[in-house]
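J.: Predicted coordinates and the sequence they were generated for:
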Amino acid sequence: MALTVLFAAGPGYWDRYAAPLRAAFDKAGIAAHLSEEAAPETVDYIVYAPSSSLQDFTPYTRTKAVLNLWAGVERIVGNPTLTQPLCRMVDPALTEGMVEWVTGHTLRHHLWLDRYIVNSTREWDPTCPPLARERQVAMLGMGALGEACARALQALNFNVEGWSRSPKSVPGIPCHHGADGLRDVLAKADIVVTLLPKTPETENILNAGTIAGMKRGAVILNPGRGPLIDDTALLAALDNGQIGHATLDVFRVEPLPQDHPFWAHPRVTVTPHIAADTRPLTASMVIAENIRRGEAGEPFVNLVDRARGY
């Protein structure tokens, strides 16, 4: 008997995902009826994005798992009607995209490329940037994305240290945790990358106090979550030179409002949430694998810990 898989991901997703999901189901040997509409009591799995109009999971009494298309689950994990297992998206292609964005912008700031691309001063200054091994990078967040980015930068000879809320052990990369660890990694870093999930504990983790403890002139790269940074504190630190530049891919409100001061600030680069995106082909294979696991009685991969929020 075919499974019923409800696709509840909001406008614009169906045309991109319908064919790749069906192909992935066929490849995995899953007999499933995939549709944007289904009676709740018949649904076995829900392929989901938090932008969906589906917000009440109570009627889905047969549903074995909700399979999120996004890496972030902060907009769904606190939903009191969601009692089914929730899996977040860990897509190999998403990781590749994030590594490329972080590596590219780290090298951009490391090599002072902006001064040569813009040439606004028209000054002939033959000062060479330091070598990568002379730069210190702090990776805030050592999950799958943070670890992958840290390893890519380390392979280029950057000195990388990681920080996470709870203790982590990553061979070859010094890892810190807790308030003292955060203070230590920020104080040393020339470049700080934020790849933490959004939780009550991480919101505004870069605030007036923590930013004041950073090395003067340090660069911030935020491809993680907009609320990780206190916007007002960041703007003040950019204005007084405490922070040399901020390259931001995520924001509290998206699209970033046209009147937001980030757009016009000379020390801010805005990229429109392009650091990493879920790719339909590879994401569909992740979804199919979790459905295969559910039907085989195996543990789901990327299962969300509700208590921790990710």
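T.: That came through, no problem.
J.: hey, let's count contacts and neighbours off CA atoms from now on
T.: Noted.
J.: ok, now how distant is the most centrally placed residue in the chain from residue 88?
T.: Centroid-nearest residue in the chain: residue 224, 4.1 Å away (criterion: C-alpha atoms, centre = their mean). Distance, residue 224 to residue 88, using C-alpha to C-alpha, to the nearest Å: 15 Å.
J.: alright, now check it against this:
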Amino acid sequence: MKPINVGVLSKIPNLLRELQVKLTSDSLLNLARVTAINNCGNSKNDFKDIDVIVADYDLVGPHLYTLENVKFIQGTWAGIDALLPHIKPELKLNVPIFRFSGNHFGKIISEYVVACIVNHERDFFKVHDNQCGKKWSQEGKIHTYRTIYDMTIGVMGVGQIGSRLIQTLKFMGANVRALGRRSTIDKNEFHFVDEYFQSTELSAFLGKCDYIVNTLPNTAETRGLLNHPKLEACRDKSPVFINVGRGGIISDESLFQAIDNNLLSHAYLDVFNQEPLPEQHLFWTSPMIKITPHVAATSRPQDIAEQFIENFNLFHKNEVVPSMLDFSKGY
């Protein structure tokens, strides 16, 4: 097998070095040549001798229809929003694109969600305030908290990220409900799911949750899925909402309305309808909303390199690559 030329078109620090290190230990890729694509891919000649590309979507997007020799593109992000403006529906795209998602993102997202739940239930924000005021206090939730195994947690999405999150929560003892597109799930494959609901059963899914976690991508089917009055189903439990999927799942107005009407008791938001979140946005000052700047799962270079090797080996053996992008689905 001739050496593989891997072109890197990314602004992620140390990605090229991580690829060089990890590829030397792989039997198929130990002779691979890893190079940075010159001039950020401004010329067709920059891709002439490249077999596969590891790239940020905004950088590779303008060149999708001129990559004559490239076998596939390994993306460096899970979300494809930056890629969509470059897609031309009237033209056939001949190069497969693999998202950076799956097990790596699933593990990191799971840590973030567990951190949100534990911090909220044990009121560590108040603990920090008490420390700043030199106040020894065990009052309220600090002392009388719920544990993960006390609660029912609903996860929207049973893809690679959602499935990993569900497994993590189940391992910690939660009763886990899952919402997905498919009509049924394989009980053997998804044995860690206590109850499964189709997207058409949204109200039933929402009704008994102490926490609702959204991991769904931004698609025509998911945009506005939780808009008013959908969250009326949450009135009895008033759950906490954690959004690590995409901001479009609910409008800003609907989220405020749900909190004002006690349909949601709190929201932890990592993704937004407009990013960066404008300085004047009311989310910043709402006491019932906690904000992180789209960092629940960052694209770490070592993880991208590992997933690239996994996907390359599957592709080389003509096996299904789970993270292959399907534009008809939007992810």
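T.: Alright, I've got the coordinates. Fair warning: this is a prediction, and the values are worked out from it, not measured in the lab.
J.: And the TM-score between them?
T.: After superposition, the two chains reach a TM-score of 0.88 (TM-score structural alignment, normalised by the length of the first structure), with 305 aligned residues with a C-alpha RMSD of 2.6 Å.
J.: ok, back up a step: mind checking what the residue nearest to the centre of the first structure lines up with in the second structure?
T.: Mapped onto the second structure by TM-score structural alignment, residue 224 of the first structure lines up with residue 245.
J.: tell me the secondary structure for that match?
T.: What DSSP: H, G, I helix; E, B strand; the rest coil gives for residue 245 of the second structure is coil.
J.: now do residue 95 of the first structure
T.: Relying on three-state DSSP, one would call residue 95 of the first structure helix.
J.: quick one: contacts for it?
T.: 144, 145, 148, 276 (C-alpha atoms under 8 Å, 6 or more residues apart in numbering).
J.: That one maps to what in the second structure?
T.: Checking TM-score structural alignment: residue 95 of the first structure goes with residue 106.
J.: Filter the contacts of residue 95 of the first structure by whether they're kept in the second structure.
T.: When you map those onto the second structure and apply both residues aligned by TM-score structural alignment, their matches' C-alpha atoms under 8 Å, the shared contacts are 144, 145, 148.
J.: need the strands for the stretch 1-150 of the second structure, in chain order.
T.: Applying DSSP state E, counting those that start in this stretch to the stretch 1-150 of the second structure gives strands spanning 5-9, 33-36, 52-55, 72-75, 97-98.
J.: quick one on the thing from earlier: do you know how far the residue nearest to the centre of the first structure is from residue 157 of the first structure?
T.: Residue 224 of the first structure is 23 Å from residue 157 of the first structure, by C-alpha to C-alpha.
J.: now residue 116 of the first structure
T.: Applying C-alpha to C-alpha, the value for residue 116 of the first structure to residue 157 of the first structure is 23 Å.
J.: Stretch 139-152 of the first structure aligns to what range in the second structure?
T.: The aligned range for stretch 139-152 of the first structure is 155-168, by TM-score structural alignment.
J.: how far out from the middle of the chain is the matching stretch?
T.: 10 Å (C-alpha atoms, centre = their mean, to the nearest Å).
J.: Go through it and flag the buried ones.
T.: 155-168 (16 or more other C-alpha atoms under 10 Å).
J.: now the strands for the stretch 201-310 of the first structure?
T.: Using DSSP E, counting those that start in this stretch, strands in the stretch 201-310 of the first structure cover 218-222, 243-248, 268-270.
J.: Centre of the chain to the first one, how far?
T.: Strand 218-222 of the first structure has its average C-alpha position 15 Å from the chain's average C-alpha position, going by C-alpha atoms, centre = their mean.
J.: swap in the last one?
T.: On the basis of C-alpha atoms, centre = their mean, strand 268-270 of the first structure sits 18 Å off its chain's mean C-alpha point.
J.: In the second structure, point out the residues matching that strand.
T.: Taking TM-score structural alignment, strand 268-270 of the first structure hits residues 289-291 over in the second structure.
J.: That stretch vs the first structure, average distance?
T.: Once fitted to the first structure, stretch 289-291 of the second structure is off its aligned match by 0.4 Å on average (mean C-alpha distance after the TM-score superposition for the first structure).
J.: residue contacts, the residue nearest to the centre of the first structure?
T.: Residue 224 of the first structure neighbours (C-alpha under 8 Å, 6+ apart): 194, 195, 196, 197, 249, 250.
J.: 6 Å instead?
T.: Residue 224 of the first structure makes contact with 194, 195, 196, according to C-alpha atoms under 6 Å, 6 or more residues apart in numbering.
J.: Likewise for residue 95 of the second structure?
T.: Counted by C-alpha under 6 Å, 6+ apart, residue 95 of the second structure has contacts residue 72.
J.: same thing but 7 Å
T.: 70, 71, 72 (C-alpha atoms under 7 Å, 6 or more residues apart in numbering).
J.: Confirm for me that residue 207 of the second structure is in contact with residue 230.
T.: No. If you go by C-alpha atoms under 7 Å, residue 207 of the second structure and residue 230 don't touch, sitting 10.6 Å apart.
J.: Overlap in contacts, the two.
T.: Between them, residue 207 of the second structure and residue 230 share no contacting residue, judged by C-alpha under 7 Å, 6+ apart.
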